[in-house]
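J.: Only the shape, not the letters, is given here:
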């Protein structure tokens, strides 16, 4: 006799593919906007010379941790907002966005103050060079004023995705980054502000985007008063997502450190393949964002079968897209690396990572899709534990063993493969059991 979960899975409802793409494609635009702006910024500063470029590289890594570690302001807000939206409680859903925005302001101000105090010591630790550290600090002290604004934009993306408005966030982010991309060379070269001009342009982008998200909240005509009870609940979900992000950071920082201790050629090859991995992650993560919004809304409406149908449907899309990407990049194995480097040593090392990267694309497609499903269901505690265990059991032992035994990039990417396979197994187990599909406008704690 089949159990209720099996019956729900067999009779799960599907939704039109057009609706999934209507959320995923604009989300991809938002995800890609920031990396594309960083490329423009890097190209502009790169013409100032090696020292300003090195300073931007170091300072950019530090500032990027703000968005990397605080993704709960977007992903967590989407989960909570989507449930309320699915339950037909739009005003309450938008108020989640209000509280996430207040939280962004409070956390952002703390980061601004702490960042100003620690900018110098952090830059010196990362660089080991007083000249590069000075350049990094000159950029970072200005750019940090954008930290609260970055977080406001993340919160804005979160609540708008939750109420299934995909195009407005894209317009807001493109407006800020587009104007800033034009302004950056003007401030750097014409105004002759150099590296500091780049930082000012960066803050201008955040002011424009964050201002548009705040104006959108005001137009919703809901209460803008802070509610510390709601903020506390959001922080509870945020704690699990921050710990999950830390697991990712531990893995990738360890991989970079081991590659750097292997050889200059190995770290160069690792950087090329890792950047391609990161870019394709954005493509696949857009499906995960669609899954968050649709699954959360279905569960908020009490439609567990629909949520399970969306989960299976988007997981299938992720597998298909992952397979296609694997085929495409297998075909590009010969010519594409030459677009990044002409160094024979680096080109000789790239194949040691390339074929792992290619083979992992179908796995990544499923993993990212199921990540989005469980995030949409608010199942962050399970994701936290599964990611931490996958990192501790799979990635880190193989990565550090590759340093001890001289396995090089093969060892590093074997570690990444083990990490992804363990995540895949844990996510498939959770998905098939079906107990993540807890209905209600608010997921029980």
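T.: Good, I have the coordinates. Note that this is a predicted model, so its numbers are computed, not measured.

J.: C-alpha from now on. contacts and neighbour counts both.
T.: OK.

J.: ok now do the residue nearest to the spatial centre of the chain, which residues does it touch?
T.: For the chain, residue 68 is the residue whose C-alpha lies nearest the centre (Cα atoms, centre = their mean; 6.2 Å). Shown in contact with residue 68 (Cα atoms under 8 Å, 6 or more residues apart in numbering): residue 245.

J.: and the helix or strand harbouring it, which residues are buried?
T.: Per DSSP states H and E, residue 68 falls inside helix 50-69. If you call a residue buried by 16 or more other Cα atoms under 10 Å, then helix 50-69 has these buried ones: 51-56, 58-60, 62-63, 66, 69.

J.: Check stretch 335-343 too.
T.: residue 337.

J.: now stretch 318-331
T.: 318-323, 325-326, 329.

J.: So residue 193 sits against residue 185, correct?
T.: No: here residue 193 lies out of contact with residue 185, judged by Cα atoms under 8 Å, at a distance of 9.8 Å.

J.: ok, the two, which is more surrounded?
T.: Per other Cα atoms under 10 Å, whichever of residue 193 and residue 185 has more neighbours is residue 185, with 22 against 16.

J.: Skip the chain neighbours and tell me the closest residue to that one.
T.: Leaving out its chain neighbours, the residue that sits closest to residue 185 by Cα to Cα, 6 or more residues apart in numbering is residue 44, at 6.1 Å.

J.: check contacts around the one you found.
T.: 184-185, 188 are the contacts of residue 44 under Cα under 8 Å, 6+ apart.

J.: Kindly report the same for residue 359.
T.: Residue 359 neighbours (Cα under 8 Å, 6+ apart): residue 326.

J.: ok, and here's another one to check against it:
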């Protein structure tokens, strides 16, 4: 709870730097924050015998470091002034931000709820199944964080060209990111499918857990190229300000995944089927977003550029 305000401020401050096309500064600050966590966690938890409390304090210290570091650099680089903090914002503008935040929170809530349902489904199968699922979920989240770099790139570069009416350039950037993320997804798939058992043995010595993890990795791997493209399209639709459609798409995909998870429970299917259900969430998102992206009328990035005199126009929402 101590770290919660600092964690939220990190999200806001990172977004501010991205708005200025600066992703290097947050990257450097987050490296420093992780070093702080890496040093303090074993020191407090193990050396000083503080256990989980020490680990929590280490995490809080790292969040405090990142938050203060980003805030100081925001002032130092003249991206923010002290007077800006005391300026009264128009109510309409604040209401618009709150509305957008509420819409996007549907996306976050849907994904977290689906993953939580998958976790409880694995827990109903047994302790070893739950242990195996948690291992695979961490790898899934790790690859998702890597793919998130392409989403951030899309959110940073595409609005710049949309605002100038250079839709052709924005679409070219999106297509290039889609190709790159798909290639990286294939690489991740090869790793998960080709080295499933050696990877599983890195996380557990229990033969049952190792076997379960090894059986799940190939199922996860098959969806990695799709997942890569989904992250790019998420960034593209966010850049195009199609928040309602994006959240609705994710909600629909998560409902489909949740329904399939209940089917897994009813049929007492093994653990790999839980990952089939989570893959379904990604596939549905990918299909819906791709169909919208290529649509000549409703795409977040129109096909043709607009004249310079009309550059203040926005793409259809």
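T.: Perfect, I can see it now. Treat the numbers as computed from the prediction; the structure is a model and nothing was measured.

J.: What does the superposition give as a TM-score?
T.: TM-score for the superposed chains, counting by TM-score structural alignment, normalised by the length of structure 2: 0.87, backed by 301 aligned residues with a Cα RMSD of 2.2 Å.

J.: hmm, back to that, how about whichever helix or strand comes after the helix holding residue 68 of structure 1, aligned to which bit of structure 2?
T.: Sequence-wise, the next helix or strand downstream of helix 50-69 of structure 1 (DSSP H and E) is helix 75-86. Against structure 2, there is no aligned range for helix 75-86 of structure 1 (TM-score structural alignment).

J.: With stretch 46-66 of structure 1 instead?
T.: Under TM-score structural alignment, there's no match for stretch 46-66 of structure 1.

J.: got the contact list for that stretch?
T.: 42, 45, 123, 126-127, 131-137, 139-140, 143-144, 147, 151, 194-195.

J.: do stretch 380-395 of structure 1 as well
T.: By Cα under 8 Å, 6+ apart, stretch 380-395 of structure 1 touches 237, 240-241, 243-244, 247-248, 251, 371, 374, 414-420, 422-423, 426.

J.: list the contacts for residue 6 of structure 2?
T.: 63-64, 67.

J.: Map it onto structure 1.
T.: Match for residue 6 of structure 2 (TM-score structural alignment): residue 149.

J.: Any idea how many residues pack against residue 430 of structure 1?
T.: 16.

J.: Hmm, it is touching residue 436, no?
T.: Yes: at 7.1 Å, residue 430 of structure 1 and residue 436 qualify as touching, with contact defined as Cα under 8 Å.

J.: Now residue 221 of structure 2. Nearest residue, chain neighbours left out?
T.: residue 189 (4.0 Å).

J.: so how far is residue 362 of structure 1 from the aligned partner of that neighbour in structure 1?
T.: Residue pairing (TM-score structural alignment): residue 189 of structure 2 is matched to residue 326 of structure 1. According to Cα to Cα, to the nearest Å, residue 326 of structure 1 and residue 362 of structure 1 sit 7 Å apart.

J.: Same question for residue 305 of structure 1.
T.: Distance from residue 305 of structure 1 to residue 362 of structure 1, by Cα to Cα: 26 Å.

J.: Give me the more crowded residue out of the two.
T.: residue 305 (22 against 19).

J.: Next secondary structure after the helix or strand hosting the match of residue 6 of structure 2?
T.: Per DSSP H and E, residue 149 of structure 1 falls inside helix 147-162. Of the helices and strands lying after helix 147-162 of structure 1 in sequence (DSSP H and E), the nearest is helix 167-185.

J.: Run the angle between that next one and helix 147-162 for me.
T.: Interaxial angle, helix 167-185 of structure 1 versus helix 147-162 (axes from the mean of the first three to the mean of the last three Cα atoms, to 10 degrees): 150 degrees.

J.: how far away is the counterpart of residue 180 of structure 2 in structure 1 from residue 307 of structure 1?
T.: In structure 1, the residue matched to residue 180 of structure 2 (TM-score structural alignment) is residue 317. In this view, residue 317 of structure 1 and residue 307 of structure 1 are 15 Å apart by Cα to Cα.

J.: same thing with residue 249 of structure 1?
T.: Residue 249 of structure 1 is 31 Å from residue 307 of structure 1, by Cα to Cα.

J.: what's the burial count for residue 120 of structure 2?
T.: So residue 120 of structure 2, with other Cα under 10 Å, has 13 neighbours.

J.: Okay, and residue 442 of structure 1 sits in which element?
T.: Using DSSP H and E, residue 442 of structure 1 falls outside every helix and strand.

J.: What residues does it make contact with?
T.: Residue 442 of structure 1 touches 80, 83-84, 300, counting by Cα under 8 Å, 6+ apart.

J.: now do 7 Å
T.: 80, 83 (Cα atoms under 7 Å, 6 or more residues apart in numbering).

J.: Skipping adjacent residues, who's closest to residue 34 of structure 1 in space?
T.: residue 177 (7.3 Å).

J.: can I assume the one you found is in contact with residue 37?
T.: Yes: counting by Cα atoms under 7 Å, residue 177 of structure 1 does reach residue 37; the two are 6.3 Å apart.

J.: how deep is the residue in structure 1 that residue 138 of structure 2 lines up against tucked in, by neighbour count?
T.: Aligned by TM-score structural alignment, residue 138 of structure 2 pairs with residue 275 of structure 1. Applying other Cα under 10 Å, we find 11 residues neighbouring residue 275 of structure 1.

J.: Repeat that for residue 429 of structure 1.
T.: 11.
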